[in-house]
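Colleague: Generate coordinates for the sequence data below:
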Amino acid sequence: MPQYQAPLADFQFLLNDWLDINEHYKSLGVEEFDAELANEIIAQGGKFAADVIAPLNREGDEQGCKLEDGQVSTPDGFSAAYKDYVANGWNAMLGSAEYDGQDLPYSMAVPVHEMLNSANLSWRLTTMLTESAILAITKHASEELKSLYLAKLISGEWTGTMNLTEPHAGTDLSLLSTKAEPVGDGRYEITGNKIFITAGDQDWSDNIIHLVLARLPDAPPGVKGISLFLVPKFLLDENGNPGQKNKVSVGSIEKKMGIKASPTCVMNYDGATGWLVGEENQGLACMFTMMNDARFQVGLEGLGTAEASFQGALAYARERLQSRAPQGVQSPDSKADPIVFQPDVARMLLTQKALVEGCRALSMMYAQMMDIEKYADGEQKHQAGMVIQYLTPICKAFMTDMGLEASNLGVQVFGGHGYIREWGMEQLVRDTRIAQLYEGTNGIQALDLIGRKLTRDGGEMMNATYQAFLSKVSMIEETGAKEKATALLEEWKSVSTSQLGKSAEDVASAACDYLAYCAYSLIGVLWYSMADTATRSENTTLASAKGKTRDFYIARLLPRKDMHLAALETGADTVLAVSGSEFDYI
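Modeller: Below is the predicted model:
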């Protein structure tokens, strides 16, 4: 598989031309940021991802992680790469300046995060969870906890984790049983077991800060009785440095299908000392700050993996000679033509390209909304927040579904060679598969979208999203394209509105089809907008490619929305009709 290359031309187009990033920052009153800085950060981030992180990916998958004498070790080179990452300030991009962070806009950081996922998904996971932990502590922890932990988490000297899942409590956290006993001086003893904990232990950082959900004595039953606690691997001494080992240990490292270079740990808390984050019995609300950030980041995992697969498949298809192209000889000096000229191979490559670039535009629009929520105030901030809430399950679920589809297509382009480890394509399939499962399975994301984000608030978030996409349509100058984009957006709004008032079982049965319908429709709107903007780009190759890829998406991929629309309109009867022994005839 060829070395990963950062897709800088596409990022530059999206930032400079499509988002008009200079005007975006100016409108938010943060004129210390501009396109020149954004392009430089993204270029350097791409170089780090390609030159430092990507070369570790294959060997990391081969070596995996080890647990010896209670300490986890990661593959060769991983820890050194992390120290390089920290030394160059990448971990601090989004951290608050009050705690020595760079406080950059999300529109600068999101491209770097995508590229890290493309380069080495296993490596990226530890830094991703640390960023989410920083966000939760920043928003919910006491000033004392912030002063002790935030600066070193933001710098990357320490890392963070998220501890939700237990063997008997996954999606249904009401079943959670980890206990927290107050012992005075604001301290609690945490006792219980957590599973599936990404980077629960590693050899990268001096301390690991675990955010753990647990129950206080006499807490209300169900999710209303969950609290959040900060539990460090090492307790801090009087100087704020790691001192005595806390009573938390690694039971084992999970043996997994993919992301083998990321230590997924079983964690044991045996009266470990912790401190309350936020209010008592409000832990789930605090954790959702972390989870919602992580859900978008997981969507970027799917996007990053898809880009890596596309790059590998395209390079191989240009080199692999097999048969003659049906449209005529393409390489007269060779005995056969490159398979890139075979229509079916071109179909697969264009499917990858159209999905990747459409999802990248969606992720950058999401980043734009996060910038607005971060820097604006009043109604503008509120509206951006609603758009973010509505798009989060779409980004998480659709981008990860797309990541698996694109990675499977990459294997298919390689043929039998794609199934062989040495080419690296099968690793992408194994690695990206988890992204459809963690941070809430994609079915849960679909239920969240149609149940919470659409029907529960009577369509308010959907209407905010409609307005945001309408602003993209208004940028289109070509009359025919604007009419088609408008019609597509209006159809999506009408279909979404029609879901309001449905019965609970009909809503649940329609959830996955509704999410896919939304994604294909909204990305279609973005393709009309992008392709129109590209006609005014100085990069003529990009302009031509955007137009042709849009045409492919509209003709070949957008019709998928109609299949999902037909399914979501059928109701729950066909889903619930088969029951009991009718499943297996026993």
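Colleague: hey, let's count contacts and neighbours off CA atoms from now on
Modeller: Noted.
Colleague: I'd guessed S96 sits against D103; true?
Modeller: Yes - counting by C-alpha atoms under 8 Å, S96 touches D103, with 5.2 Å between them.
Colleague: Name the residue in those two with the higher neighbour count.
Modeller: The neighbour count for S96 versus D103, taken as other C-alpha atoms under 10 Å, is higher for S96 (18 against 14).
Colleague: ok, which stretches of the stretch 101-250 of the chain are strands?
Modeller: All strands of the stretch 101-250 of the chain, identified by DSSP state E, counting those that start in this stretch, fall at 158-163, 179-184, 187-198, 207-214, 227-232, 234-236, 242-245, 248-253.
Colleague: how about the helices of the stretch 51-200 of the chain, start to end?
Modeller: 57-63, 78-87, 106-119, 121-140, 143-155 (DSSP state H, counting those that start in this stretch).
Colleague: And for the stretch 351-500 of the chain?
Modeller: Under DSSP H, counting those that start in this stretch, the stretch 351-500 of the chain gives helices at 378-414, 425-433, 442-447, 460-473, 479-498.
Colleague: So which of those is nearest Q244?
Modeller: Closest to Q244 of those is helix 425-433 (C-alpha to C-alpha; 35.8 Å).
Colleague: Between helix 121-140 and that closest one, find me the angle.
Modeller: Going by axes from the mean of the first three to the mean of the last three C-alpha atoms, to 10 degrees, helix 425-433 is angled at 20 degrees with respect to helix 121-140.
Colleague: List the contacts of helix 425-433.
Modeller: With contacts defined as C-alpha atoms under 8 Å, 6 or more residues apart in numbering, helix 425-433 is touched by 1, 61, 121-122, 257-259, 301-302, 305, 308-309, 312, 400, 403-404, 407-408, 410-411, 418-421.
Colleague: what's the answer for stretch 323-334, then?
Modeller: So stretch 323-334 is in contact with 335-339, 341-342, going by C-alpha under 8 Å, 6+ apart.
Colleague: Could you give me the PyMOL syntax to select whichever of those are buried?
Modeller: Those of these that count as buried under 16 or more other C-alpha atoms under 10 Å are selected in PyMOL with:
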select buried, resi 336+337+338+339+341+342
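Colleague: on that earlier part again, what do S96 and D103 both touch?
Modeller: Jointly contacting S96 and D103 under the rule C-alpha under 8 Å, 6+ apart is no residue at all.
Colleague: Another sequence for comparison is provided below:
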Amino acid sequence: MPVYKAPLKDMRFVLHELYDSTAIAELPGNADFTPELIDSVLEEAAKISEEVLFPLNQVGDREGCTYENGVVRTPTGYREAYHTFCEGGWTSISADPDYGGQGMPLTAAMMVEEMFCSANVAFGLYPGLSHGAYVALKHSGSDEQKKAWLPNIVSGKWTGTMCLTEPHCGTDLGMLRTKAVPNDDGTYSITGNKIFISAGEHDLAENIVHLVLARLPDAPAGVKGISMFLVPKFLPREDGTLGPRNGMQCTAIEHKMGLNGSATCAMSFDGATGWLVGEPNKGLAAMFKMMNTERLSVGIQGLGIAEVAYQNAVAYARERIQGRSLTGTKAPEKQADPILVHPDVRRMLLTSRAYIEGCRALAGWVARELEILEKSDDGDAKQAADDFASLMTPVVKAMFTDLGFEIASLAVQTYGGHGYIRDHGIEQYVRDARIAMLYEGTNGIQALDLVGRKLPQDGGRLLTRFLDPVLEFIDAHQDNDALAEFLPALSQALEHVQEATGLIMEGAMTNRDEVGAASVDYLRLFGLASLAFVWARMVAVAAPKAGEDGEAAQFYRAKVQTAKFFMERLLPQTGALLAAIRSGAATMMEFEDAAF
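Modeller: You can find the predicted model right below:
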């Protein structure tokens, strides 16, 4: 059976020591969120993750959701767990108190979300999509819409979805065909078909609020003619009670590779009543507020799965005995040594650990900037935070999910043949992790967004929001002996980023295929450099405490040792990635189509 224990010690390190949670508490509305309060919330989140959600993870995978005559039922235990989840206030932790939320800082809420993803990512999609709908409505809805709809979404009484994809269009939303015809009473009749709708139909909540992209009769062609509509499963009456069923139906659920506990639905809208959200023909911009939130959350899904997969790989490596150490017997009282003694097993475990802890630290940085963007009164600080979050969103989404899949695969490799069979529950993590690289924009699309949009935006201003802090850190720590063996590697990675950026921008002036050819390699290069920076920052915090006595010092020594592994064994990939970028687009684009 799989195991999971929330990594609270590491989460506290990131929140309190690396990024100083007291600074976040100084932002408007955050005064009550002391480190002590945040720690107590994390402890409660760990309990519900370990004791309620995690035991249902394999149940959901085995049973899946069932569909019959438009009705979708979630796996055994999901309904009870969802009610417990809502009663505990977990649907509302980072939402605005004006709508019943708790207003918790995003830096802490992101750690809570990671725990839910580790424990049961399929379950977590139901409240996760609802939070995305909350974000979109809060940003683009009218005051009347916010008052009418947000409290029930925040409480979890109602859930939310995003309805974008159609059978003929996914990434290219300019081709969508769903229609919205205005009615005399100010509502709209929505007609069309959507597919791949996570949580589109289920038995957890009494109502489901769909945010649907559709076209008005006089809409311009392409993405400039898309509007967003609020379309509930049941139409509420004036007194707030639920009235008749709206004109929509789930026509099927997908039979998937993974995430079986999450209902992925095909939805048919047949003259369903909806309300316009935001301005006509501006729906894509409104939906992107939701999608950017979801992209960061999907990145956390990758991190969450990586953490639980790593924990199980470590547990198995300690227990499984096989062969003897290359340098002599380490467990003479046993028939063989634990596989933990073998260099290749340690390589896999340290690779997983270095990526996980680095990604958690990077997520903490992004969350901190998002908190500033949301709550600061300082206009310049908000602009800088917006720039940084925009730059890092595709990196977090793509790199975290790529690594989540890679680490889940390494966990299976650690188990050997026992990982490939279902008995141990490890192969599920590979299947569950795979979708995160695809939905909310495939990782190739994220790479194009980073290179094609974010790098050139405003004359490269967004990139400076990353480069400037790194250069300042390197300059400030030139005389720090603890960082003497780390700064050269970080500096070289930064040089690789700068050279790659120049090559791509120069190539794009004559051939746009150069952007596409370099994008995936560039995103990984940039991501590795970002991890190198946060690892250097972690060493600056941990090294002074690593020489002390006791268990706490062991934690800090492990931080420094993991950073050393990352810098020496993983970060050198940036050189190979730069070499690939230098090669240009010719080897890809000159290959004859007919030869494929």
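Colleague: where does the TM-score land?
Modeller: Here the TM-score for the pair of chains, by TM-score structural alignment, normalised by the length of the first structure, is 0.97; 583 aligned residues with a C-alpha RMSD of 1.5 Å.
Colleague: was I right about I153 of the second structure contacting G160?
Modeller: Yes - using C-alpha under 8 Å, I153 of the second structure is in contact with G160, at 7.0 Å.
Colleague: of these two, who's got more company?
Modeller: Neighbours around I153 of the second structure and G160, counted as other C-alpha under 10 Å, are more numerous at G160. The numbers are 29 against 25.
Colleague: Distance-wise, check the more buried one relative to M588 of the second structure.
Modeller: 42 Å (C-alpha to C-alpha, to the nearest Å).
Colleague: V396 of the second structure now?
Modeller: Separation of V396 of the second structure from M588 of the second structure (C-alpha to C-alpha): 27 Å.
Colleague: Looking at those two now, which is surrounded by more residues?
Modeller: V396 (27 against 11).
Colleague: Surely the more buried one touches A363?
Modeller: Yes - because the distance of 7.4 Å satisfies C-alpha under 8 Å, V396 of the second structure is recorded as touching A363.
Colleague: Could you tell me how many residues sit around I372 of the second structure?
Modeller: 22.
Colleague: do D237 of the first structure as well
Modeller: Neighbour tally, D237 of the first structure, other C-alpha under 10 Å: 10.
Colleague: How about the one 5 residues further on?
Modeller: By the other C-alpha under 10 Å criterion, the neighbourhood of P242 of the first structure contains 17 residues.
Colleague: Show the contacting residues for the residue most central in space within the second structure.
Modeller: In the second structure, the residue lying closest to the centroid (C-alpha atoms, centre = their mean) is G299, at 2.1 Å. Applying C-alpha under 8 Å, 6+ apart to G299 of the second structure gives the contacts 396-401, 436.
Colleague: For it, which non-adjacent residue is closest in space?
Modeller: Counting by C-alpha to C-alpha, 6 or more residues apart in numbering, G299 of the second structure lies nearest to K397, which is 4.1 Å off, once chain neighbours are set aside.
Colleague: Distance check, that neighbour against V470 of the second structure.
Modeller: 21 Å.
Colleague: mind listing what the closest residue to F234 of the second structure other than its chain neighbours touches?
Modeller: Taking C-alpha to C-alpha, 6+ apart as the measure, F234 of the second structure lies nearest to R245, with 4.5 Å between them; neighbours along the chain are not counted. R245 of the second structure makes contact with 233-235, according to C-alpha under 8 Å, 6+ apart.
Colleague: Tell me the counterpart of A397 of the first structure in the second structure.
Modeller: Mapped onto the second structure by TM-score structural alignment, A397 of the first structure lines up with A398.
Colleague: what number of residues lie near its match?
Modeller: 31.
Colleague: How much space separates it from G460 of the second structure?
Modeller: 21 Å.
Colleague: And for G304 of the second structure?
Modeller: Relative to G460 of the second structure, G304 of the second structure is positioned 32 Å away (C-alpha to C-alpha).
Colleague: do T191 of the second structure as well
Modeller: 42 Å.
Colleague: cool, G124 of the second structure as well?
Modeller: Distance from G124 of the second structure to G460 of the second structure, by C-alpha to C-alpha: 36 Å.
Colleague: dump the residue contacts of the residue nearest to P232 of the first structure when sequence neighbours are not counted.
Modeller: Closest residue to P232 of the first structure in three dimensions, ignoring its sequence neighbours and counting by C-alpha to C-alpha, 6+ apart: I209, at 4.4 Å. Contact partners of I209 of the first structure, counting by C-alpha under 8 Å, 6+ apart, are 158-161, 230-233.
Colleague: same question, L349 of the second structure
Modeller: Per C-alpha under 8 Å, 6+ apart, neighbours of L349 of the second structure: 310, 313-314, 410.
Colleague: Need the nearest residue in space to F555 of the second structure, chain neighbours excluded.
Modeller: Nearest to F555 of the second structure is A546, by C-alpha to C-alpha, 6+ apart, at 7.6 Å.
Colleague: now do R12 of the second structure
Modeller: Closest to R12 of the second structure by C-alpha to C-alpha, 6+ apart is D39, at 7.4 Å.
Colleague: T501 of the second structure matches what in the first structure?
Modeller: Aligned partner of T501 of the second structure by TM-score structural alignment: S496.
Colleague: what's the overlap in contacts for I153 and G160 of the second structure?
Modeller: Contacts common to I153 of the second structure and G160, judged by C-alpha under 8 Å, 6+ apart, are 130-131, 134.
Colleague: ok, how many other residues are close to the nearest residue to S79 of the first structure once chain neighbours are set aside?
Modeller: Here the nearest residue to S79 of the first structure in space, its sequence neighbours aside, is W204; by C-alpha to C-alpha, 6+ apart that works out to 4.8 Å. Burial of W204 of the first structure is recorded as 22 neighbouring residues (other C-alpha under 10 Å).
Colleague: mind listing what the counterpart of W204 of the first structure in the second structure touches?
Modeller: When the second structure is aligned by TM-score structural alignment, W204 of the first structure is paired with L204. Listed by C-alpha under 8 Å, 6+ apart, the contact set of L204 of the second structure reads 74, 78-79, 82-83.
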